[in-house]
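Chemist: model this:
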Amino acid sequence: MAIEQEKIVLLIRKYQDESITAEETLLLREWLVQDKENTDLLTQIKDESWLRAQLEGYHSLASEDLERESSRMAQQIAGRQVAKVRPIWIRYAVASMALIALSIGLYFYNPSTLSENETLALVEAERIPQPGGNKATLMIDGGETIALSEAHSGLIVAGKMAYEDGSAIAATATSFATLNTPRGGQYSITLPDGTKVRLNASSSLRYPVRFDGAERRVVLTGEAFFEVAHDARQPFIVETALQRLQVLGTVFNINAYTDEKQIATTLIQGKVAVSRAASGAVSTILSPGQQSLLDSKRLDVIDVDAAEAIAWKDGKFIFNNSDIHTVMRQIARWYDIEVQYMDDVSAVTFSGSLSRSAPISAILEDLELTQSITFNMEGRRVVVRKR
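Modeler: Alright, predicted model coming up:
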C-alpha cells in the first residue's frame, strides 16, 4: 500500500529531529522496503557534495518545469506509480528536495542531513526480515506461471480460476495446476468440490481443476490445513512423499516439510485413514485430537493439543516444550531467514505463544527469555549462540 507523499516527507523530517514515534518508524520502514530505490534515495541524501553538484542543474530549471517535476517526483516517492523522471539529475535532486521539505509545491534545499549512523540505521531497515503475508504463484501444467495478487488471500476453482472476491485470474485452460507459496508466504484455495485448503509458507498443492472419477486426489508438499467437503461417493486423497491420507469429509492439518523428521497429521474433526504411500494399505485410523507421526521406518499415533498444530493458520506460533531447532525452522520459513548455530543448543526448549505478525526482533527477544541462548541479526541471517 502506497503511503501519501506528505506523510513520507513528514516522517523523514520527524526522524531528523528525533520526534518520530515507534509507529511512525514502522511506517517509514514500510516505505523503505517497498522499493530498493527508496533506500538508494535515502543513501544519496547524506552525500552533500554529490547533491550540491546535482542542484546546479536543479536551480537552472524554469519555475513551471520545477513545479511539474517536483509534483511528479513527489508522487514517485510515495507510490512508485508514475514513470521514472529523466534526466537522472532531475530525479535525484528533486526527490531529495521532496524528502527534506514540506510537500506543498515549494521545494528547497536544506543542507542538514541525517548523520551517517542514522542513515545507515534506516538503510539497514530494508534488510530486516518482515513477517510473511499473502504470497503465492500458480503454475499451470504446460509451464505458465502466474504471480498471484498479494491483495487477496486465496483463490477459488469452480469452472474458472478466480480470487475469493470473484475477480478472474487469467490462466491458460488446463486439467491440473499447482499452487506454490514461497518462504514468507501463505495462501488459500477452494477446490472444485468446495474443499478449503490453506497453505503455509514454502508449500505446494497440486490439484485437478475438476474432480472426475472415483476419488478426489491432491498432492501436498510442505504444510496445509484442510476442510474437506463431505462426499461419501468420492473419497478425498492427500498424497505426500511418504504418506497417503484418505478421508470422506473432515478437518485436519498435515505437516510434510522435507526438513522435518516426520510427517505429522493432526485430526481436528471426522476420521482419516493414514497409510504409507508405497503400500497403500491402511496403517491406522485417526480420531479427533490424535496425531500420526510417520517416517521412513515407523508410524506412531499420539494424543495432542490440536491447537498447537494449527496455530499457524490463526496467525500464531504455539510451542509446547519444543526444541529450539523445531522452533527456528518454523520462524525461518515465515520470516524467510537463514539460521546459523554457533554452539550446540539442542537441549534448549521453548513453550509459549507468539504472534506471526510480530517483528522478528520481538520474536527473538521472547525466545531469549529462556536465558539459555542469544541471537544476533546479520541481515537475513540469525546467528544462535549459547548465553
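
Chemist: going by C-alpha atoms from here, please, whenever you check contacts or count neighbours.
Modeler: Fine.

Chemist: show me what contacts Lys271?
Modeler: 247-250, 285-288 (CA atoms under 8 Å, 6 or more residues apart in numbering).

Chemist: most neighbours of all the residues you listed, which one?
Modeler: Val247 (24 neighbours; other CA atoms under 10 Å).

Chemist: show me what contacts that residue?
Modeler: 228, 235-237, 271-273.

Chemist: ok, 7 Å please
Modeler: Going by CA atoms under 7 Å, 6 or more residues apart in numbering, Val247 touches 235-237, 271-273.

Chemist: please give the structure of this sequence too, so both can be compared:
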Amino acid sequence: MNTEEQEKNSQIDALIERIKVQSPTPDDHHSAENSFSRLMGRLTTNDHSAEIFLRRIRQYRIGLVAATAALLLAIGSLLYTTVSETEPSFIVASNNTGNVQHIPLPDGTVIKLNNRSKLIYPDNFSGSQREVFLDGEAYFDVAHDKRHPFIVRAGALKIEVLGTKFTVNANSMFPQITATLLEGSIDVSNEKDHLLMKPNQQLTYNAENGEMLLTDLSDAEREIRWTENVWVLSDTPLLDICQRLERQFNVKFIIMNDALIHKSFTGEFETNESLESILETMKISTPFKYERNGKNIIMR
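Modeler: Next comes the predicted model:
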C-alpha cells in the first residue's frame, strides 16, 4: 500500500470513528442506521477513496454522531421518505485532484466542488424536492424550479433554495460552517433556528454552540475566487490558514511564538502554489521563522 492510500485510509478511519447515527423513528427497517447502510450499498462511486469508504463502512456498527450526525440523519430521513420500488441510485463525487471539479446535475444545476470535498447526490431527482449532501466546500448555481426546492444538507444545517447562486463551506472535521449568498435568497435552518439570507450576506454557523451569525459583505465575489483556483485571504486568522494548509499539504503546524497566534493575513494565492511559496509570501507582512521537520512545520 502506497503512502497516498495509507493517508486516505487514515482519513477515512478518522471520519468513520466520528460516524454514529441515532434513528429518528422507532421502526428498525427504516432506522437511520439501516437506511444509511442501504444508501452506502447503492452508491455509485467515481474515485478510489470513495470505494475505500464504502468498503470500510460495512465493517463498522453505526451508532451516534458528533459533527456529522445531522448529515447522516438527513440521509436516513431521505431514504425513509423515498423508499419505493424505484429507489434512486446515489453518486459520490469526491474531489482530491487539487483543482476545482465541475459537476452538472440532472436538473441543470451546476456545482463547483473544491479540493478535499465530497458531494453525494442522486443520479436522477424524483419526488417533491432536490436534495444533496455536502462535506467540504462547493459553489452552487441552482436551476430554478419553484415546484421542487433544492436542498443542501451540510452538517447540522439545511439550506433550501428555489434557484440561486451561493457557496457553502462545511468540513465535517471542523465545527464552523459558512454560507455566502451571491444571488436570490436561501433559507437556512437547523433544529432550533431559522433565517432567510439576502444577496451579499454571509452566514457563519458554530456547530459547537449552535449559534448563527449573519454578516453583510462589501464584495461577496471574493468568497468564490476559489472557483477560479485562487485562494483569497481577507484578514484571515493564522490558525484558520494553518488548518487549511494542513489539509492541503498533509502537514502539521506547531506554533512556538504566541505573538503569531492572533495575527491575521490578507492576500491571494494560486491554489497550485507550493507550501514554501505561501509561507514566504506571508512573511512579507508579518516576519516569522519556520522550519520543516518531516511533516511538522514549526513556526517561531
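
Chemist: going by distance to Thr43 of the first structure, which of the contacts of Val247 of the first structure wins?
Modeler: Using CA to CA, Ile237 is the member of these that lies nearest Thr43 of the first structure, at 53.7 Å.

Chemist: okay, now the closest one: neighbour count?
Modeler: Neighbourhood size, Ile237 of the first structure [other CA under 10 Å]: 17.

Chemist: what residue in the second structure is paired with it?
Modeler: By TM-score structural alignment, Ile237 of the first structure lines up with Ile151 in the second structure.

Chemist: quick one: that match from Asp123 of the second structure, how far?
Modeler: Per CA to CA, to the nearest Å, Ile151 of the second structure is found 15 Å from Asp123 of the second structure.

Chemist: again, but for Arg153 of the second structure
Modeler: Look at Arg153 of the second structure and Asp123 of the second structure: by CA to CA, they are 17 Å apart.

Chemist: looking at those two, which one has more neighbours?
Modeler: Using other CA under 10 Å as the criterion, Arg153 of the second structure and Asp123 rank with Arg153 on top: 22 against 15.

Chemist: three-state assignment of Phe288 of the second structure?
Modeler: Counting by DSSP: H, G, I helix; E, B strand; the rest coil, the backbone at Phe288 of the second structure sits in coil.

Chemist: got it, and Arg56 of the second structure?
Modeler: Classification of Arg56 of the second structure by three-state DSSP places it in helix.

Chemist: could you pull out the strands for the stretch 1-150 of the first structure?
Modeler: Counting by DSSP state E, counting those that start in this stretch, the stretch 1-150 of the first structure has strands at residues 133-134, 137-140, 145-147.

Chemist: and stretch 141-152 of the second structure, which residues are buried?
Modeler: 141-144, 148-152 (16 or more other CA atoms under 10 Å).

Chemist: over to stretch 8-15 of the second structure?
Modeler: By 16+ other CA under 10 Å, the buried positions in stretch 8-15 of the second structure come out as 8-9, 12.

Chemist: ok, residues contacting it?
Modeler: If you take CA under 7 Å, 6+ apart as the criterion, stretch 8-15 of the second structure is touched by 49, 53.

Chemist: where in the first structure does it fall?
Modeler: Using TM-score structural alignment, stretch 8-15 of the second structure corresponds to no residues of the first structure.

Chemist: want to throw the strands of the stretch 1-150 of the first structure into CSV with mean neighbour count and distance to Ile373 of the first structure?
Modeler: Listed next are the strands of the stretch 1-150 of the first structure as CSV, based on neighbours: other CA atoms under 10 Å; distance: least, CA to CA, whole Å:
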stretch, mean neighbour count, distance to Ile373 of the first structure
strand 133-134, 20, 28
strand 137-140, 19, 37
strand 145-147, 14, 39
